[in-house]
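**Student:** please work out how this folds:
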Amino acid sequence: MLITSPKPTVEELPFYYQSEDYISHTDSRKTLTDKIYQQVKKFMLVKKIKWIDKKFPERGRILDIGAGTGDFLLEAKKRGWKVNGIEPNIKARELALEKGVKIDKDAGNFKSGKFDVITMWHVLEHVPDLRAQVIEVEHLLKKGGLLIIAVPNFKSYDASYYKEDWAAFDVPRHLWHFSQNSFKHLFSGTGFKQSDFRPLMFDSFYVSLLSEKNRTGKTNYLRAAFIGLKSNFKARFTSEYSSIAYFFRKLG
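**Tutor:** A predicted model of the protein is given here:
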């Protein structure tokens, strides 16, 4: 695992999210890149819910930590899930509320063992205290419950190609940078057992698109598409995809 150094303090962190360019909190559709992101997001929301339904067909209660503007929870609600979310950013919570999804600032109102499924889609890399976060989700999840955590993978081909320009490093907002081995160490000795993983195939293209702009100052769609495709092709043999969703079961 790589660690951002120096790390911003807990007080400083919110200032790095106060940007119209931070699309997870804005639902922006201003640029072509924004529009592509939103279309892919719609497709992936349905896919993510189908992943969960296959592993938890009884459709109980789900908690999305780092819920952003609530689109994942909205899709889960449409498909019969009882939904709750946590999102520290007030503007994102307000946008979610406009969609009919009420999201809490933190987990203070939730009881132990309340949820059947907990998800963290590209959130863990933002969390200041990893161990405290693992303890919290273990506390909130029911026995036998499903935990899904998706994070970027700095061992991917697109990461090695773009190096310091790789957009998924996203410092200082991303405090931690994970490999598959680091996940094994993080969850060793906990009440969770990894049961599966799924690649987030579109991430290699989107991250490459942002990385091209980091490197050259320009949006190069063809180059980004080529690098994204090459990254996914290589990952078929190495399993080192640009982003990976890890599935865990709570044992007891």
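
**Student:** only C-alpha atoms from now on, for both contacts and neighbour counts.
**Tutor:** OK.

**Student:** where is the longest helix in the chain?
**Tutor:** Counting residues, the longest helix in the chain under DSSP state H turns out to be helix 32-55.

**Student:** what residues sit buried inside that helix?
**Tutor:** If you call a residue buried by 16 or more other Cα atoms under 10 Å, then helix 32-55 has these buried ones: 37, 38, 44, 45, 48, 49, 52.

**Student:** can you name the element that comes right after that helix?
**Tutor:** strand 61-65 (DSSP states H and E).

**Student:** pull the residues that contact that next one.
**Tutor:** Applying Cα atoms under 8 Å, 6 or more residues apart in numbering, the contact partners of strand 61-65 are 72-73, 81-87, 114-121, 123.

**Student:** as CSV, the buried residues of helix 32-55 with distance to residue 227 would be great.
**Tutor:** Output for those, formatted as CSV (distance: Cα to Cα, whole Å):
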residue, distance to residue 227
37, 17
38, 21
44, 21
45, 24
48, 24
49, 28
52, 30
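
**Student:** alongside the first, I'd like the structure of this one:
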Amino acid sequence: MANKKFHVICKDHLVSGEEFRLQLRSDFEILETIPKPENVSAYYQSEDYISHTDASKSFTDKIYHVVKNFMLLQKLKWIHKVTKGNNLLDIGAGTGDFLVTAKKKEWNVAGVEPNTQARKLAQEKGIELKEDLTQFKDASLDVISMWHVLEHVPDLDSQIENLARLLKPNGVAVIAVPNFKSFDAKHYRKFWAAYDVPRHLWHFSQQGITELFKKHNFKKIQTKPLVFDSFYVSLLSEKNKTGQPNMLRAFKIGLQSNLKAQNTSEYSSLVYFFQKT
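**Tutor:** Model prediction:
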């Protein structure tokens, strides 16, 4: 490639069909979606945007929900091992399922979700979500989780500063994001569903996100793979590429990605545990 900072051009397969380019930032190994939409909310207006709808119409939706429900308890087990407190805030809580599960396990839970429809669905499950962070006190939280949310925020530095402000000393930020250095990302390239432009404004490598949080006085204490993500993302990527889910092909690529990651640690998605220092 003539411009070494240029990565790939991707298409919005969900809403608009528009093209966006991914460009490597000059300071961290993080890709940035260019251009950033002025009205990004318009790109979420789809019944297929599953985290805001609880949709379970297609076979892919059903797989998503089965895996999600299985992983909710696993995520809480991971968190329990790295924190002593039980005050938990979930940012980008969607329809509230993670908080429902945490509440049943006697966590003190709170959540933030800007999408009105998702907040309404969470309320029906007994979870009251806030629209933003303004109502939370400084140094009041033991854990803040962001499950596939950081890639959506317009201002990374401001967001991480808020995490540091709200967390108690030694509090933990739990951040799950896709990994553009995974095998499935390299295989599907512009069709890789986890690029999900322009809803995903940022795209992270392990090195990039670790250095970004270090800049804001967080240290990485643990990393966990989300091994099911490679299969789900490959399923969506096959549809982006060929117009069909192609389950057998997607399973093969997802499995291959996980097997390679056993040696490289470059899983399709990773959960990072950053402790405030």
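
**Student:** TM between them?
**Tutor:** TM-score of the superposed chains, computed with TM-score structural alignment, normalised by the length of structure 1, equals 0.97; 248 aligned residues with a Cα RMSD of 0.8 Å.

**Student:** for the longest helix of structure 1, packing partners?
**Tutor:** Helix 32-55 of structure 1 sits against helix 71-78, with contacts defined as 3 or more Cα pairs under 8 Å, 6 or more residues apart in numbering; DSSP states H and E.

**Student:** where in structure 2 does the helix it packs on fall?
**Tutor:** Under TM-score structural alignment, helix 71-78 of structure 1 corresponds to residues 97-104 of structure 2.

**Student:** ok, average deviation of the matching stretch from structure 1?
**Tutor:** For stretch 97-104 of structure 2, the mean deviation from structure 1 after alignment is 0.4 Å (mean Cα distance after the TM-score superposition for structure 1).

**Student:** what residue of structure 2 takes the place of residue 132 of structure 1?
**Tutor:** Taking TM-score structural alignment for the superposition, residue 132 of structure 1 sits opposite residue 158 in structure 2.

**Student:** got a list of what its match touches?
**Tutor:** Counting by Cα under 8 Å, 6+ apart, residue 158 of structure 2 has no contacts.

**Student:** from residue 68 of structure 2, how far off is it?
**Tutor:** Noted for residue 158 of structure 2: a distance of 29 Å to residue 68 of structure 2, by Cα to Cα, to the nearest Å.

**Student:** for residue 272 of structure 2, same thing?
**Tutor:** Residue 272 of structure 2 sits 18 Å away from residue 68 of structure 2, going by Cα to Cα.

**Student:** swap in residue 58 of structure 2?
**Tutor:** Counting by Cα to Cα, the separation of residue 58 of structure 2 from residue 68 of structure 2 is 15 Å.

**Student:** residue contacts, the aligned partner of residue 151 of structure 1 in structure 2?
**Tutor:** In structure 2, the residue paired with residue 151 of structure 1 according to TM-score structural alignment is residue 177. Taking Cα under 8 Å, 6+ apart, we find residue 177 of structure 2 in contact with 147, 148, 149, 150, 151, 203, 204, 269, 270, 271.

**Student:** for the strand or helix carrying residue 177 of structure 2, buried residues please.
**Tutor:** Using DSSP H and E, residue 177 of structure 2 maps to strand 167-178. Of all the residues in strand 167-178 of structure 2, those buried under the rule 16+ other Cα under 10 Å are 167, 168, 170, 171, 172, 173, 174, 175, 176, 177, 178.

**Student:** can you give me the strands for structure 2?
**Tutor:** Along structure 2, counting by DSSP state E, strands occupy 6-11, 19-24, 30-34, 87-91, 108-112, 129-130, 141-147, 167-178, 202-204, 218-225, 269-276.

**Student:** which strands or helices does the first one pack on?
**Tutor:** Helices and strands in packing contact with strand 6-11 of structure 2 are listed as strand 19-24; criterion 3+ Cα pairs under 8 Å, 6+ apart.

**Student:** what comes into contact with the strand it packs on?
**Tutor:** Strand 19-24 of structure 2 has contacts (Cα under 8 Å, 6+ apart) with 5-12, 30-35, 197-198.

**Student:** and the buried ones among those residues, selectable in ChimeraX?
**Tutor:** Here is the ChimeraX command that selects the buried residues among the contacts of strand 19-24 of structure 2 (16+ other Cα under 10 Å):
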select :7,9,10,11,12,30,31,32,33,34,197,198
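
**Student:** run the chain-centre distance for stretch 157-174 of structure 1.
**Tutor:** Computed by Cα atoms, centre = their mean, to the nearest Å, the chain-centroid distance of stretch 157-174 of structure 1 equals 15 Å.

**Student:** again with stretch 217-226 of structure 2
**Tutor:** Centre-to-centre, stretch 217-226 of structure 2 and its host chain are 14 Å apart (Cα atoms, centre = their mean).

**Student:** before we move on, back to that, and the two most separated of the buried residues of strand 167-178 of structure 2?
**Tutor:** 168 and 178 (26.9 Å; Cα to Cα).

**Student:** show me the contacts for the aligned partner of residue 211 of structure 1 in structure 2.
**Tutor:** Matched to structure 2 by TM-score structural alignment, residue 211 of structure 1 sits across from residue 237. Residue 237 of structure 2 makes contact with 188, 191, 192, 193, 245, 250, according to Cα under 8 Å, 6+ apart.

**Student:** residue in structure 1 paired with the second one?
**Tutor:** Superposed on structure 1 with TM-score structural alignment, residue 191 of structure 2 falls opposite residue 165.

**Student:** nearest spatial neighbour of the aligned partner of residue 33 of structure 2 in structure 1, skipping sequence neighbours?
**Tutor:** Aligned against structure 1 by TM-score structural alignment, residue 33 of structure 2 finds its counterpart in residue 4. Closest residue to residue 4 of structure 1 apart from its sequence neighbours, by Cα to Cα, 6 or more residues apart in numbering: residue 175 at 5.0 Å.

**Student:** count of neighbours near the one you found?
**Tutor:** Close neighbours of residue 175 of structure 1, defined as other Cα atoms under 10 Å, add up to 22.
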